[in-house]
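>>> just to be clear, the model below is a prediction. Sequence and coordinates:
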Amino acid sequence: MAVSSWDVWVEEALSKLESLKLLRSLRPISLLHDSPEPSIVAKVKTFEGLQSWDRSSVEVHISESTFQNWVHNIASSGDENVCRDGGVDGKVGARRPKLRKLLLFSGNDYLGLSSHPSVCRAAAQAAQEHGMGPRGSALICGYTDYHRLLESCLADLKKKEDCLLCPTGFAANMAVMVTLGSVSSLLAAGKKPLKDEKVAIFSDALNHASIIDGIRLAERQQEVEIFVYKHCDTVHLNSLLSSCTVMKKVVVTDSLFSMDGDFAPLPELAELRKKHGFLLVIDDAHGTLVCGMNGGGVAEQYNRESDIDICVGTLSKAAGCHGGFVACRTPFPLSQGNSFVLIAVDYESKSKWSQAVACPSQYEDGAQSALGFFLDGAGLFVKVQPSCSRPLLLNTLFQRNPCILFFDVHQCRLSDGEKIDGSDELGDENWEDHGIVLWSSCLGYRLDD
């Protein structure tokens, strides 16, 4: 089966939507000025060493009680950190909680762009000029030329012909999975697709929850068959693909798995794509602006951009803003069929619509500034230098509480007190004496202040 089979199926699905008068067009509202101001990006150098704003997104404070609950894994709603009228827990006149300074190592603001002056000014300027809200859904009055401009830039970054913005990366993954599933309903001979008419989705065992939720929703609508292959195991995937009789196949994977830190085997997946003709979808949330010489992501890093059919991404990680996006190649004519991605149509009832809400323009202006700022100094991520000269130990094996520890060379040990250098064991009560920085999957904290 040729890869172009999916092109035919998508065109047929779009034609079916159009015949049902369910295909809508976007009508961008113009917010651009006739005489735009000079670019804010040019006012701040791309990277001249660590600046004050590079620390502001990782230096935070937390109440002592919250800190203790977190360290000892005690359940908490977070109410102990809420102050009203100068008090704690709603008690007027109560003493403010003791705060502890933290350095966060669990964030996804990889380049520190969320605090960069160019990004902040662009977002503030957009909010002042155009307001905070989106006015309405994208299909009614919430889509602007700012949105379209950002979509075009993201499409260029991902080497795709078109792009569609979504409120979040989570929403983008959900929309893609449900939309691909809806192809089977639109092309089915009856009200619901038979087993061989469904879409077979092959998902990596460690894919993000948003992908899994989207697949489950499509499954509830009786539109897809689900196959889970072992993590990054292309041999197992090939076996599943070979034994599957469903024609419409989709393989979806994270490009960079954030919890394990490993990459999807894109070269091998690309070869399987040629063999089996499936649609290849990647979630490049953690690779965008981080991987590849131009920040184009993991596909650029492996020089496999042309083998990716759909690339999902987010603007809330390395871009330091908010929102998600779906970048596609030509056979998915988003300029004509945005509703095909924005809306998951229940063909049987024609009344159950799941529509993505438009993104506020200040987020898009900020993201546009962040993206332009990055591209203006392509390779920014390569230039970023470590902010700490002390050694880093990644401790995840055979430990009750996997974490990262920063030590002086002569003080290196594991998190639960196990010795590394033959010196005395280091228990919880001695951490503060040694100035240890500990990072867990939830937060990092510094005990040397």
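Done, it's in.
>>> switch to C-alpha atoms for all contacts and neighbour counts from now on
Will do.
>>> what sits against Asp408?
By Cα atoms under 8 Å, 6 or more residues apart in numbering, the contact list for Asp408 reads Arg390, Pro391.
>>> how close does it get to Pro391?
7 Å (Cα to Cα, to the nearest Å).
>>> what's around Asp196, how many residues?
For Asp196, the number of neighbouring residues by other Cα atoms under 10 Å comes to 16.
>>> was I right about it contacting Thr245?
Yes - with contacts defined as Cα atoms under 8 Å, Asp196 counts as touching Thr245 at a distance of 6.8 Å.
>>> can you tell me the SS state at Val357?
Secondary structure state of Val357, per DSSP: H, G, I helix; E, B strand; the rest coil, is coil.
>>> who's in contact with it?
Applying Cα under 8 Å, 6+ apart, the residues near Val357 are Gly136, Ser137, Ala138, Cys166, Pro167.
>>> and these, which two are the farthest apart?
When those are compared pair by pair using Cα to Cα, the two farthest from each other are Gly136 and Cys166, 13.6 Å apart.
>>> joint contacts of the two?
A shared contact of Gly136 and Cys166, defined by Cα under 8 Å, 6+ apart, is any residue touching both; here these are Val357, Ala358.
>>> between those two, which is the more surrounded one?
For Gly136 against Cys166, the residue with the higher neighbour count under other Cα under 10 Å is Cys166, and the figures read 27 against 14.
>>> so who does the nearest residue to Leu187 once chain neighbours are set aside touch?
Leaving aside its sequence neighbours, Leu187 sits nearest to Ala13 (Cα to Cα, 6 or more residues apart in numbering; 6.3 Å). For Ala13, the contacting residues are Val183, Leu186, Leu187, by Cα under 8 Å, 6+ apart.
>>> for the stretch 151-300 of the chain, what spans make up the helices?
Under the criterion DSSP state H, counting those that start in this stretch, the stretch 151-300 of the chain contains helices at 169-187, 209-220, 234-243, 266-276, 298-301.
>>> let me know which of those is the nearest to Val290.
Where the helices of the stretch 151-300 of the chain are weighed against each other on Cα to Cα, the nearest is helix 298-301, at 8.3 Å.
>>> show me where the stretch 251-400 of the chain has strands.
Listed in chain order, the strands of the stretch 251-400 of the chain (DSSP state E, counting those that start in this stretch) span 256-257, 262-263, 279-283, 310-314, 324-328, 343-345, 353-355, 392-395.
>>> could you dump those to TSV with distance to Phe202 and mean neighbour count?
TSV is the format used below for these (distance: least, Cα to Cα, whole Å; neighbours: other Cα atoms under 10 Å):
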stretch	distance to Phe202	mean neighbour count
strand 256-257	17	21
strand 262-263	17	14
strand 279-283	10	24
strand 310-314	15	27
strand 324-328	19	25
strand 343-345	20	24
strand 353-355	23	14
strand 392-395	32	14
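>>> put this next to the previous one:
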Amino acid sequence: MEIVIKTLEYLDNLRLYPKIKTVSSPPKPVVRIDGRNLHMFCSNNYLNLATHPRVIKSNVEGTKNFGTGAGGSRLISGSTDLHKELEKVISELKNCEDSLVFSSGYLANLGVISAMAAPARSVAKELTMNMLYSLKNETVIFNDELNHASIIDACKIANVAHIRYKHVDMNDLREKLKKNRNKRKIIISDGVFSMDGNIAPLPEIVALAEEFQAITIIDDAHATGILGENGRGTAEYFNLKGKVDLEMGTLNKVFAGVGGFVSGNTDLCRFLRVASRSYIFSAAMPPGVASGLITAIKIFREEPGLRNRLLKNVEYFQSGLKKIGIHVKYYPTPIIPIIIGDESIAMSIAEELFKKGFFIPAIRWPAVPKGKARLRITVMTEHTTEQIDGLITELEELLEKYGVKNNPVHLKTLITHNV
């Protein structure tokens, strides 16, 4: 217990313990917190589908018809018509043969990555000890150093060797693949990196995977519904559909529900249904949620204007930042980080923004490395140009006030961070 108290004291002394704000309204561009209306620029509800009337109606009807919970795991009693339909709709969206739905994106990564790392161990331990020994010692996971925490944790519990390569550094990845040429290899990367908004260099990853005969897994949590002509994600964005073995994703961002999924060919998905422990031993997502997600995906495909308006807001915000001297590299993703660097300054700026009516919590260690604290700003389809202009005005004033805007060190970080 003493170590717990000391840890809390350490976090409190350095202002690292998060002050969680309680939101008393839906995740719209304006939210209610502590009796005040604030402009929210930190939500993953990118297309504002969480409050779409058809999505809400579908969620309610699904709950009325199937109850508030599934009543079991997918392999026992938890697979309903709605879960199967959701998997079908996701497969059509991703243009893949099959898909599995998990209760969360975190569980999807834990289950899929650990199962793919040691497939025999997952299903037939007592029959294949020699194969198990070989897999444990011969499988190596190659993991971008800025991948999401769920990927990092999945690599740890997979109980095989995992090597972190420098962020989007394909030369580093190549050298590490070369050193493990004779091993069974799996390359894992975010499609869009959650704290930076930049896009993985998928063409180079696929080329290296083909050269070194590696399995590829891409986490499209922030790319599905955003990237590609039809919103199918990173592979479509680079015209590489069919070249990635497994495409992961979450259902709580663009599609505004909760859950995770994996899409791939029929054999891989059939295997994962009996090998992913987080799929086997977790209760299925509530049927009402599945119903709402089905409708959200249908709306997304029917109304491409939603995504087009989002990307226009992204461009508008980026151009506004450039006008005040913050030159972040443009990516067609709604995540726009402004690197402050110092944790205390980042906290102070976030607190002042809150007082001025803008809700953007500071992101700091351990979510990002020490010395790289930031404002992780996200825009939504329903943000107005007036709201964006208002935020840019406040940012310019606060960055100047705290010496960030004119500080050469911080300015260099701002300019080069996503290059």
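Arrived safely. All values derive from a computational prediction rather than experimental measurement.
>>> would you reformat the contacts of Ala13 of structure 1 as a markdown table and include neighbour count and distance to Asn238 of structure 1?
Formatted as a markdown table, the entries for the contacts of Ala13 of structure 1 read as follows, by neighbours: other Cα atoms under 10 Å; distance: Cα to Cα, whole Å:
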| residue | neighbour count | distance to Asn238 of structure 1 |
| --- | --- | --- |
| Val183 | 28 | 23 |
| Leu186 | 25 | 28 |
| Leu187 | 19 | 26 |
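>>> quick check: buried residues in stretch 192-211 of structure 2?
By neighbour count, with 16 or more other Cα atoms under 10 Å as the criterion, the buried positions of stretch 192-211 of structure 2 are 192-202, 204-206, 208-209.
>>> sorry, wrong one. I was asking about stretch 92-111 of structure 2.
Across stretch 92-111 of structure 2, burial judged by 16+ other Cα under 10 Å covers 93-94, 96-111.
>>> what range in structure 1 does it sit on?
With the alignment judged by TM-score structural alignment, the segment of structure 1 matched to stretch 92-111 of structure 2 spans residues 156-175.
>>> mind checking the end-to-end distance for that stretch?
Terminal residues of stretch 156-175 of structure 1 lie 22 Å apart, using Cα to Cα.
>>> Val200 of structure 1 pairs with which position in structure 2?
No Val there; residue 200 of structure 1 is Ala. In structure 2, the residue paired with Ala200 of structure 1 according to TM-score structural alignment is Val140.
>>> now for that match: which residues touch it?
Each residue near Val140 of structure 2 by Cα under 8 Å, 6+ apart is listed here: Ala117, Val160, Ala161, His162, Ile163, Asn180, Lys183, Arg184, Lys185, Ile186.
>>> please name the nearest non-neighbouring residue to the aligned partner of the fourth one in structure 1.
In structure 1, the residue equivalent to His162 of structure 2 is Ile226, according to TM-score structural alignment. Among residues not flanking Ile226 of structure 1 along the chain, Ile201 sits closest, at 5.1 Å (Cα to Cα, 6+ apart).
>>> pretty sure the one you found contacts Thr253?
No - using Cα under 8 Å as the test, Ile201 of structure 1 is too far from Thr253 to be in contact (10.5 Å).
>>> state the distance from Asn109 of structure 2 to Val262 of structure 2.
Between Asn109 of structure 2 and Val262 of structure 2 the computed distance is 9 Å (Cα to Cα).
>>> identify the contacts common to those two.
Met248.
>>> if we can go back for a sec, most widely separated two among the contacts of Val140 of structure 2?
Maximum pairwise distance among these (Cα to Cα): 15.2 Å, between Ala117 and Asn180.
>>> between these two, which one's more packed in?
A direct count of neighbours by other Cα under 10 Å for Ala117 of structure 2 and Asn180 places Ala117 higher, at 28 against 15.
>>> the more buried one contacts His162, correct?
No - the pair Ala117 of structure 2 and His162 fails to qualify as a contact (Cα under 8 Å) at a distance of 9.9 Å.
>>> neighbours of the closest residue to Val55 of structure 2 other than its chain neighbours, how many?
Excluding the flanking residues, the one nearest Val55 of structure 2 by Cα to Cα, 6+ apart is Gly292, at 4.9 Å. Counted with other Cα under 10 Å, the neighbours of Gly292 of structure 2 add up to 30.
>>> quick one: contacts for the closest residue to Ser104 of structure 2 other than its chain neighbours?
On the basis of Cα to Cα, 6+ apart, the spatially nearest residue to Ser104 of structure 2 that is not a chain neighbour turns out to be Gly259, at 3.6 Å. Gly259 of structure 2 makes contacts with Val101, Phe102, Ser103, Ser104, Gly105, Thr250, Leu251, Asn252, Met285, as judged by Cα under 8 Å, 6+ apart.
>>> for the first one, what are its contacts?
Applying Cα under 8 Å, 6+ apart, we find Val101 of structure 2 in contact with His83, Leu86, Glu87, Ala108, Gly259, Gly260, Phe261, Val262.
>>> and which of these is nearest to Thr22 of structure 2?
Relative to Thr22 of structure 2, the closest of these is Gly259; by Cα to Cα it sits at 22.1 Å.
>>> residue in structure 1 paired with that closest one?
Residue-level alignment of Gly259 of structure 2 against structure 1, with TM-score structural alignment as criterion, gives Gly323.
>>> look up how far Gly377 of structure 1 lies from its match.
Taken as Cα to Cα, the spacing of Gly323 of structure 1 relative to Gly377 of structure 1 amounts to 22 Å.
>>> try Asp421 of structure 1
With the distance defined as Cα to Cα, Asp421 of structure 1 ends up 43 Å from Gly377 of structure 1.
>>> for Ala122 of structure 1, same thing?
Following Cα to Cα, the distance that separates Ala122 of structure 1 from Gly377 of structure 1 is 17 Å.
>>> can you report how many residues neighbour the residue of structure 2 sitting at the aligned position of Asp109 of structure 1?
Under the alignment (TM-score structural alignment), Asp109 of structure 1 maps onto Asn45 of structure 2. Burial measure for Asn45 of structure 2: 22 neighbouring residues, criterion other Cα under 10 Å.
>>> thanks a lot, catch you later.
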